[in-house]
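# Next come a sequence and a model predicted from it.
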Amino acid sequence: MTSTTFKNNPVTLAGKQLKAGDNAPDFTVLANDLQPVTLDDSKGKIRLISVVPSIDTGVCSKQTHRFNEEAGKFGDDVEVMTISVDLPFAQARYRSTEEIGNIQILSDHKDLSFGEAYGVAIQELRLLARSIFVIDKDDKIAYSEYVSEVTDHPDYQEALDAVEKLKA
C-alpha cells in the first residue's frame, strides 16, 4: 500500500490499490452530456486513464493538457481518459475553454464508482487521488501509479512508455 498525502497531510484512500497484472475493474462514470461511460465502452483498446483531483487546478490542468497532446499521437487503438469528481458541466466548460479535443474528460461525482474500484477515492475530501492506469486490450492493468503526494505531478514518461510497449 502506498502512503498518500494531500498538501502533506495523510489521507485515506477507499478501495484496493491495483498493480500490473490485476484485472481492471469495471466502473461507471459520466460524460459531459451525463451519459454513462464504462470500461467496457472502450473494450479492445489500450486505455490510459489519467486521474486528477480537480480538473481546473494547476497540476491537474497540466496533466490533462499533457495527455491530450500525447493522445493525438497514439492512433485509434488507444483511448485516453481523464477522470475527476468535478461536475460534468464544469468539465465541459473546461474542455471547451482549454481546447481539449483528443481525450475524454469524465466525472466520477455521482457515486465514486471509479474511485472506489481503483482505490483512489480520498475519504476525507471526496476527491480522487492523482494516479495513472494503463489497461491493455484484455482489461488487465499494465501500469499503475499512485502519486504519493496528491499535489505532485505523476511520472508522465513511465505511463507513456507503458502505452507504447502495449502498442508494439
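Looks like it arrived, so ask away.

# Please count neighbours and contacts with C-alpha atoms only from this point.
Fine.

# show me where this protein has strands.
5-6, 9-10, 13-14, 28-30, 36-38, 46-51, 78-84, 104-107, 121-122, 127-128, 131-135, 141-146 (DSSP state E).

# Pasting the second one now:
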Amino acid sequence: MTEERTGIITFKGNPMTLLGPDVKPGDSAPDFRVVNTDLQPVGLADSKGKISLVAVVPSLDTGVCDTMTRKFNEQTARLPDEVVVYTVSMDLPFAQKRWCGNAGIEKVKTLSDYQDRSFGLNYGVLIKELKLLARSVFVIGKDGKVAYREIVREVTDEPDYESALAATKKLL
C-alpha cells in the first residue's frame, strides 16, 4: 500500500494528500522511470556521476510552472556539464517538446512521469486528489544522495530558487 501524507501542501488553499515516502536530504535518491521528449526512458542511472537539480512542476502550461522552468534554465545556464537540470511533470512529452521549443529552453531537460508516475510515487510528490506532481525541487549529489529538498507548501507558489542553486553549487 502506498504511503499517504497530509498536512504538507495545499492547492489554492485546499489541503492535499501526497502519495509516497518522505524523501529527505541524506537519503539515497530513489530510482525512477520517466520519458524524455523523444519517448526514451530516463532513470536515475542516466545522471550517475553528475549533480542533478530536479525541478518538479504540476504542468508546464501554467504560469508559475512556466516561470519556474524559465528561471532555472536561465540561472543554471552557466553551470558546468557535470550538473544536469531536469523539469519533471505529468505533461505529455509532445507538449513538453513544443513548450521547450517555444520557450527557448536549452539547459533544462523536460521529463514526463505520465506513464508510471514512478517519480511522483518514489519521491513522495504525487498529489492523490489531482494526479499531478507537487511543486518541489530535489538536488541529488554525485554520490546518489539527496542533498536538498523543498516541497513548496502552496502548489501555486514559486520555490526558493536561491537555496536550490546554492545547494547545487555547494556540490561542485
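On my side now, so go ahead. A quick note: this is a predicted structure, and the numbers were derived from the prediction, not measured.

# Just put the strands of the first structure in a markdown table and tack on mean neighbour count and distance to Ala20 of the first structure.
Shown next, in a markdown table, are the strands of the first structure (neighbours: other C-alpha atoms under 10 Å; distance: least, C-alpha to C-alpha, whole Å):
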| stretch | mean neighbour count | distance to Ala20 of the first structure |
| --- | --- | --- |
| strand 5-6 | 18 | 23 |
| strand 9-10 | 11 | 25 |
| strand 13-14 | 22 | 19 |
| strand 28-30 | 22 | 21 |
| strand 36-38 | 15 | 20 |
| strand 46-51 | 25 | 13 |
| strand 78-84 | 24 | 18 |
| strand 104-107 | 26 | 23 |
| strand 121-122 | 24 | 19 |
| strand 127-128 | 25 | 20 |
| strand 131-135 | 25 | 9 |
| strand 141-146 | 22 | 5 |
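
# any chance of these in a markdown table, with distance to Arg95 of the first structure too?
Shown next, in a markdown table, are the strands of the first structure (distance: least, C-alpha to C-alpha, whole Å):
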| stretch | distance to Arg95 of the first structure |
| --- | --- |
| strand 5-6 | 25 |
| strand 9-10 | 30 |
| strand 13-14 | 27 |
| strand 28-30 | 14 |
| strand 36-38 | 17 |
| strand 46-51 | 15 |
| strand 78-84 | 11 |
| strand 104-107 | 8 |
| strand 121-122 | 23 |
| strand 127-128 | 19 |
| strand 131-135 | 20 |
| strand 141-146 | 24 |
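
# Ok, which of those strands comes nearest Thr57 of the first structure?
Thr57 of the first structure lies closest to strand 78-84 among those, at 11.5 Å (C-alpha to C-alpha).

# List the residues that contact whatever residue of the first structure lines up with Lys128 of the second structure.
Matched to the first structure by TM-score structural alignment, Lys128 of the second structure sits across from Gln123. Going by C-alpha atoms under 8 Å, 6 or more residues apart in numbering, Gln123 of the first structure touches Val11, Thr12, Leu13, Ala14.

# quick revisit: mind checking the strands of the first structure for the one nearest to Thr64 of the first structure?
strand 78-84 (6.7 Å).

# Check the mean deviation of that closest one from the second structure.
Once superposed with the second structure, the aligned residues differ from strand 78-84 of the first structure by a mean of 0.3 Å; criterion: mean C-alpha distance after the TM-score superposition for the first structure.

# among the strands of the first structure, which is nearest Arg93 of the first structure?
Short answer: strand 104-107, nearest of these by C-alpha to C-alpha, at 10.9 Å.

# which helices and strands does that closest one pack with?
When contacts are defined as 3 or more C-alpha pairs under 8 Å, 6 or more residues apart in numbering; DSSP states H and E, strand 104-107 of the first structure sits against strand 28-30, strand 78-84, helix 88-97.
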